[in-house]
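A.B. asks: Pasting a predicted model and its sequence here:
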Amino acid sequence: MILMMPPARKTKLRDLSLLLLLLLLLLFLLDRGAASKRVSSLRLARIRRHLDMINKPALRSIQSPDGDIIDCVRSHKQLALDHPLLKDHIIQRLPSERPAFSGGRVMSNSTITKQAWQNWHHVGHCPKGTIPVRRSSIDDVLRAKSLYHYGKKRHRRWPMNPGGRSAYAPDVVSGNGHEHAIAYTGTDQELYGAKATINVWEPSIQVGNEFSLSQIWVLSGSFDGSDLNSIEAGWQVSPELYGDSRPRLFTYWTSDAYQVTGCYNLLCSGFIQTNNKIAIGASISPISSFDGNQFDISILIWKDPKLGDWWMSFGDDMLVGYWPAELFTHLTDRATMVEWGGEVVNTRSDGRHTSTQMGSGRFAEEGFARSSYFRNLEIVDADNSLSPVQSITTLAENPNCYDIKSSANSDWGTYFYYGGPGSNPRCL
């Protein structure tokens, strides 16, 4: 005998099965949501631990008009001294020597440019015995690709010629989104530092993870390997790093071609600051205007001839601090190349060349009060003498997007204009 299930009961079981399935699906989604929250909480906890490490206790905190918080940290408590190579390092208050001015040095007496300063000075100052440090926030870290990448440049690859040598000047990268307009000197010289005066602009950035900067590079090591040493300083606009589009004073260093070592500003241990008036990473103000006043900054980087540390000064020879010799391999001896110029990141986010500007966003041919400039280019030689650069090579990877034009005169010595708008009818 075959027993048949009543139709009403069959329908009821089907409805119960469907309900059970829906319940299981709901539990699965809730579990995924809880897991997602747990992952977010773990990430947030890691970020907070990292910020506790880099944001040292402050003797005083200053709320800058631009939104930054500047912490006045005791010099001997600064993050730099957490570096394992510096655990026995004694802070040098002054270099053993400053570069001597050679007789051929060109002095600029221009009255049509003015020195730029920093916004936070309008509301406070850090007392002696402390250094001003821009406080990092959770939002700063969240804008980065990851906690590991916060404060670091992307690893770079240099294109190679058939003979295995780098096809371009160091740090000029093709195919990795970085584009440059630079002047450089070296290869047959012993270099112990460099100087320049740079006017400051506020270039437009198309995409948040792109940037535009103008800087000095002091380089040594293998340009096609992983042991390049680089010291860098200048101004940059980087919404990802700072959360806004203001130009900011910045530094960078690496001893392994941007792979693991080094970082921007004071976001990792390494650079030792000695100055209580300059905040690395803070915004610069005022800035240059089109057909108006030009505001510039002067930066000098040089190697202490006795102790081997690489010092940096800002403006009228105001000491900022130094990169200890212990951080480097090749730069413990000397530099083999110096570069001056601009760099942008081109992500091609919409398939076209970025419209992120370099410098003022104008091409070099437009000249003073319209284009960006580096003037009074100087180098430090083996005798610790600062002298005008006599010869430079210029390079722009894509002159339809960003270009460079150099010259010399009695007031500005060796100088160049550079920059560009990025995307335009000739730059696709």
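C.D. replies: Now that the structure is in, tell me what you want to look at.

A.B. asks: going forward, measure contacts between C-alpha atoms and count neighbours the same way
C.D. replies: Fine.

A.B. asks: roughly how far apart are Ser285 and Leu241?
C.D. replies: Between Ser285 and Leu241 the computed distance is 18 Å (Cα to Cα, to the nearest Å).

A.B. asks: ditto for Asn293
C.D. replies: Counting by Cα to Cα - Asn293 and Leu241 are separated by 28 Å.

A.B. asks: between the two, who's got more neighbours?
C.D. replies: More crowded of Asn293 and Leu241, by other Cα atoms under 10 Å: Leu241, with 24 against 14.

A.B. asks: Quickly find the element holding the closest residue to that one other than its chain neighbours.
C.D. replies: Leaving aside its sequence neighbours, Leu241 sits nearest to Asp140 (Cα to Cα, 6 or more residues apart in numbering; 6.3 Å). Per DSSP states H and E, Asp140 falls inside helix 138-143.

A.B. asks: Same question for whatever helix or strand comes next after that helix: list its buried residues.
C.D. replies: Heading C-terminal from helix 138-143, the first helix or strand you meet, by DSSP H and E, is strand 178-191. Buried residues in strand 178-191, counting neighbours by 16 or more other Cα atoms under 10 Å, are found at 178-186, 190-191.

A.B. asks: One more to weigh against that first structure:
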Amino acid sequence: MGDVHFSRGRARRGVVLVVFWILGLISLSCAARLSVEKQKLQVQKHLNRLNKPAVKTIESPDGDIIDCVHISHQPAFDHPYLKDHKIQMRPNYHPEGLFDENKVSDEKPPIKQPKEHSAPIKQLWHMNGKCPEGTIPIRRTKEEDVLRASSVKRYGRKKHRAIPKPRSADPDLVNESGHQHAIAYVEGDKYYGAKATINVWEPRIQQPNEFSLSQLWILGGSFGEDLNSIEAGWQVSPDLYGDNNTRLFTYWTSDAYQATGCYNLLCSGFIQINSEIAMGASISPVSAYRNSQYDISILVWKDPKEGHWWMQFGNDYVLGYWPSFLFSYLADSASMIEWGGEVVNSEPDGHHTSTQMGSGHFPEEGFGKSSYFRNIQVVDESNNLKAPKGLGTFTEQSNCYDVQTGSNGDWGHYFYYGGPGKNPNCP
């Protein structure tokens, strides 16, 4: 009899445990559903903040949607300090001493090669329309774009420690940050802008969470948590854009990528005034190995009167400005200028990614094969464009990505840079 009671009691306990287990599963399932719903709500709120009402919409051949948004409704004006800001439609002053970009087809490369073909670089969405006067083109952010980010909060932002430290060629820096560079730089003076002509490639990316870019950096402050940076150039970033297209981009931060700043117009800050160029949109055509070479010119300078930092693309497009109040150190001037390439190496245990920088070829291959920056200049305190003095170079691992400088009459100060990443000398 006792055995019967014992077995019944054990059976009841078993039933209770099963019930608790089922209830636990239901609870977990509900929590998971609530978590998914909460994330969807967060994503939708973020999309509503970013995607402003459009006056006109243009579908690009590459799948992008370009919204023509009234200039006064752009994301910049979500910033509390910009609520009553009067848009400055043109800079008060342009830097003196600009190279004539219209001469580009007549310039000779630093080494004798077949004549380069020069054609205006356009953005792909131009094939299907243009934005009306009084609007700016904004690449629409889609739900899948935000979901690729580690969190809604981190969408559109670089990871920390994305700045090369030329004075500290510490190999531990590579492993700590995952970012690698091949750059030329100047420091030790006050700088009020920088310019470069960069040829455009479509480097191969190994992992979706890696990127490859070529840009200029306008830097102020220390390399600690108060670093100010303005950046502009071209990039390939599957994580950010969902494809391998080469795209025009900008970036800014006033606290070393921690809480401030973003790519393009993905947060409030940069004020765009141009109706023809979309930040983050694809650039076409791109350079081909041993074939036609295409380049873009980028100028960033500080307006001596208002103090804002302006950006110009090519010879014709003044895109807009970063208001000076966004920054601490850059409210005055920059202390360092850098030009060059950057990649992310996400391979573990000391292995190296095969993500390419620039053309994916080393500098010694030269024109038509390697990637270049030419006519690099800085803006001085008198708002004049000058050749950089004391140009230095830096790369964490020269057998993976390298840089070589030179100068001549047509190209001014220039350098070749880049590489394939993983190779027999870069395992």
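C.D. replies: Yes, it's here. Note that this is a predicted model, so its numbers are computed, not measured.

A.B. asks: Tell me the residue in the second structure aligned with the residue nearest to Leu241 of the first structure.
C.D. replies: Structural alignment (TM-score structural alignment) places Asp140 of the first structure against Asp145 in the second structure.

A.B. asks: Just confirm its match contacts Asp243, I think it does.
C.D. replies: No. In this structure Asp145 of the second structure lies outside contact range of Asp243 using Cα atoms under 8 Å: 10.5 Å.

A.B. asks: more crowded one of these two?
C.D. replies: Under the neighbour definition other Cα under 10 Å, Asp145 of the second structure and Asp243 were set side by side, and Asp145 has more, 19 against 13.

A.B. asks: residues contacting the more buried one?
C.D. replies: Contact analysis of Asp145 of the second structure by Cα atoms under 8 Å, 6 or more residues apart in numbering lists 239-242.

A.B. asks: make it 10 Å
C.D. replies: The contact partners of Asp145 of the second structure, by Cα atoms under 10 Å, 6 or more residues apart in numbering, come to 43, 47, 152, 155-156, 238-242.

A.B. asks: Return the members of these classed as buried.
C.D. replies: Taking 16+ other Cα under 10 Å as the criterion, what is buried in the contacts of Asp145 of the second structure is 43, 47, 152, 155-156, 238-241.

A.B. asks: between those residues, which is nearest Gly406 of the second structure?
C.D. replies: Distance to Gly406 of the second structure, by Cα to Cα, is smallest for Pro238 among those, at 32.9 Å.

A.B. asks: Tell me the residue in the first structure aligned with that closest one.
C.D. replies: Alignment note: Pro238 of the second structure maps to Pro239 in the first structure; criterion TM-score structural alignment.

A.B. asks: From Phe211 of the first structure, how far off is its match?
C.D. replies: Distance from Pro239 of the first structure to Phe211 of the first structure, by Cα to Cα: 7 Å.

A.B. asks: Now list whatever residues contact both of these two.
C.D. replies: Residues touching both Pro239 of the first structure and Phe211 (Cα under 10 Å, 6+ apart) are 205, 245.

A.B. asks: Surely Thr395 of the second structure and Gly419 touch.
C.D. replies: No. Using Cα atoms under 10 Å, Thr395 of the second structure makes no contact with Gly419, being 11.2 Å away.

A.B. asks: I am finished for the moment; much appreciated.
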